[in-house]
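Asker: no sequence on hand, only this structure:
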């Protein structure tokens, strides 16, 4: 399992990610912000509070989190296309 080591908030609910193996890319999350955990992240100030937990996953103060594996595969797919 790859861990996220760096995250930077970009405009339009996009995050620039760096993983422990050096893989880097951006992931747009605007169309994924629905449901009880992720809908609050439509507030740009809350979205900007993203951090990385000890397991290398993205997390927010409202307890929303995203596993690094799915994000890693999405970034790798962008690189190879």
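Answerer: Thanks, I have it. Since this is a predicted model, take the numbers as computed values, not measurements.
Asker: alpha carbons only for contacts and neighbour counts from here, please
Answerer: Fine.
Asker: I'd assumed residue 2 was in contact with residue 21.
Answerer: Yes - between residue 21 and residue 2 there is a contact under CA atoms under 8 Å: 7.4 Å.
Asker: comparing those two, which residue is more hemmed in?
Answerer: residue 2 (18 against 10; other CA atoms under 10 Å).
Asker: let me see the contact set for the more buried one.
Answerer: Residues counted as contacts of residue 2 (CA atoms under 8 Å, 6 or more residues apart in numbering) are 19-21, 56, 68-69, 72.
Asker: state the three-state secondary structure for it.
Answerer: Assigned by DSSP: H, G, I helix; E, B strand; the rest coil, the conformation of residue 2 is coil.
Asker: next one for the comparison:
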């Protein structure tokens, strides 16, 4: 069974560490990424200046940062289903680096 392919069309920083994302199917989602900013890849995004450099990659149609961090667009689209798992991962990353 094929699964839908979602594409991020635009993103705007609407608050510290919070993005408003618009998808090609018309869905708009606000996501506060602060609880997920841990670990080797996402931890550097705690620097607000780096976080605010987010952009939509025109090839893969998702959000990306200059340090290589990104998220799968389907995960972002269905964020309420995935948020708890990402928070849990971030907590594990935080404990591993302590």
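Answerer: The structure has been received and is ready for your questions. Here the structure is a predicted model, which means the values were calculated and not measured.
Asker: where do the strands of the first structure begin and end?
Answerer: For the first structure, the strands defined by DSSP state E cover 4-10, 14-19, 24-28, 51-52, 58-59, 65-66.
Asker: and residue 37 of the first structure, which of the ones you listed is closest to it?
Answerer: Residue 37 of the first structure sits nearest to strand 65-66 of all the strands of the first structure, at 8.5 Å, using CA to CA.
Asker: contact partners of the closest one?
Answerer: Applying CA under 8 Å, 6+ apart, the contact partners of strand 65-66 of the first structure are 57-59.
Asker: in helices only, show me the contacts of residue 2 of the first structure.
Answerer: Counting by DSSP state H, those place 68-69, 72 in helices.
Asker: measure the aligned partner of residue 24 of the first structure in the second structure to residue 87 of the second structure for me?
Answerer: Matched to the second structure by TM-score structural alignment, residue 24 of the first structure sits across from residue 28. As for residue 28 of the second structure, its distance to residue 87 of the second structure is 21 Å (criterion: CA to CA, to the nearest Å).
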